[in-house]
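In: Let me see the structure of the following:
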Amino acid sequence: MALIPKETELQEGLTIIFDDLLLKKEQVRKELLRTRKDFNSACDTHIKSGFKSEQDWIDANLCHQLKFIEYEMYCHITEVLSDFKDIYGQFPEYLEMYQTLSHIMIQLANEEKYELAAITKFWVDKIDSTIQEYSYC
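Out: Just a heads-up that it's a prediction; the model follows:
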């Protein structure tokens, strides 16, 4: 039975997290496209009704705006993690990556952007769990 170094297992775990992040980002992008279609449909209905179905238009607009903000957050998290990825696809400075993402999460909470802080916290917790699982201590 071959022994796999803990550092290799850690890097594999971080790579899995990054791949999961990319999948989630793509899912949110698809939801964003759907909310845009819903918004366009609500606009058309609003116009065709002689501008009498304003609430549907307002609701669709708000839903689309919120999904756009969520997607932008996933893009930002992806950029942060990508900045710490080397040419071999590993994360040699994973502790700094974790600290940077944690700082962003705290900053968002301090700015009372709780939904965005919660999205970030999910990924901070996943990274922390992986680091703890394969830690030498």
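In: C-alpha from now on. contacts and neighbour counts both.
Out: Noted.
In: Mind telling me what element the spatially most central residue of the chain is part of?
Out: Nearest to the mean C-alpha position of the chain, by C-alpha atoms, centre = their mean, lies Y74 at 2.9 Å. Taking DSSP states H and E as the definition, Y74 sits inside helix 54-83.
In: try Q99
Out: Here Q99 is assigned to helix 94-110, by DSSP H and E.
In: For that helix, buried residues please.
Out: Buried residues in helix 94-110, counted by 16 or more other C-alpha atoms under 10 Å: 94, 97-98, 101-102, 104-106, 108.
In: Let me know the next secondary structure element after it.
Out: helix 114-133.
In: quick one: the nearest residue to M97 once chain neighbours are set aside and L32, what's the gap?
Out: Distances taken as C-alpha to C-alpha, 6 or more residues apart in numbering put F84 closest to M97, at 6.3 Å, once the chain neighbours are dropped. Distance from F84 to L32, counting by C-alpha to C-alpha, to the nearest Å: 27 Å.
In: Alongside the first, I'd like the structure of this one:
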Amino acid sequence: METQEKIISTFEELQHALYKLKNQIVEFELLFNQACNRHIASNFQKEWLLDRISSRHDIITLRHDSLQLVRETVAAFRDFDGYFLDHKQLLQSLQLLMLNHAEKEEYEIAAIIKKWHDKFSDAVYFVEDLTY
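Out: You can find the predicted model right below:
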């Protein structure tokens, strides 16, 4: 049962990270609109600002989409009661997802997936501290 609690806690951490990234995407979309207005008001002299905001937005979107892949993969192992089944297969699926992206040379996505693979692996294979 303790393993389930750790996996559920890690899953909730993942959900929270997704929520934060989604909010950041919305913020950057608002910033981009403001930057467009400044660019127009400056007689099209602030293109660097658009590029900078757009680049940051792309990075955040990539992270969000990567975490979405992890969430979908992990959620596939969740039953109706919210418990995670077949922990070993869950970890293997995350590892396969990571390796598939690495083979496509999508290294940033693979690195994000690896980070979460490690977190779920720690949750599955934790060692309880039995010292008194």
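In: Could you pull up the contacting residues of the residue nearest to M97 of the first structure?
Out: By C-alpha atoms under 8 Å, 6 or more residues apart in numbering, the contact list for F84 of the first structure reads 91-94, 97.
In: same question, Y74 of the first structure
Out: Counting by C-alpha under 8 Å, 6+ apart, Y74 of the first structure has contacts 21, 25.
In: What residue in the second structure is paired with it?
Out: Under the alignment by TM-score structural alignment, Y74 of the first structure pairs with L67 in the second structure.
In: for D125 of the first structure, same thing?
Out: D125 of the first structure maps onto D118 in the second structure, by TM-score structural alignment.
In: Can you report how many residues lie near that match?
Out: By other C-alpha atoms under 10 Å, the residues close to D118 of the second structure number 14.
In: next one: F120 of the second structure
Out: 23.
In: For the residue with the largest distance to the centre of the second structure, give its distance to Q34 of the second structure.
Out: Here the second structure reaches farthest from its C-alpha mean at N43, the gap being 38.2 Å by C-alpha atoms, centre = their mean. Per C-alpha to C-alpha, N43 of the second structure is found 15 Å from Q34 of the second structure.
In: Ok, I60 of the second structure next?
Out: 18 Å.
In: Repeat that for D122 of the second structure.
Out: Distance from D122 of the second structure to Q34 of the second structure, by C-alpha to C-alpha: 43 Å.
In: cool, and S93 of the second structure?
Out: For S93 of the second structure, the distance to Q34 of the second structure - C-alpha to C-alpha - is 41 Å.
In: likewise K114 of the second structure?
Out: Using C-alpha to C-alpha, K114 of the second structure is found at 36 Å from Q34 of the second structure.
In: Fine by me, we can end here.
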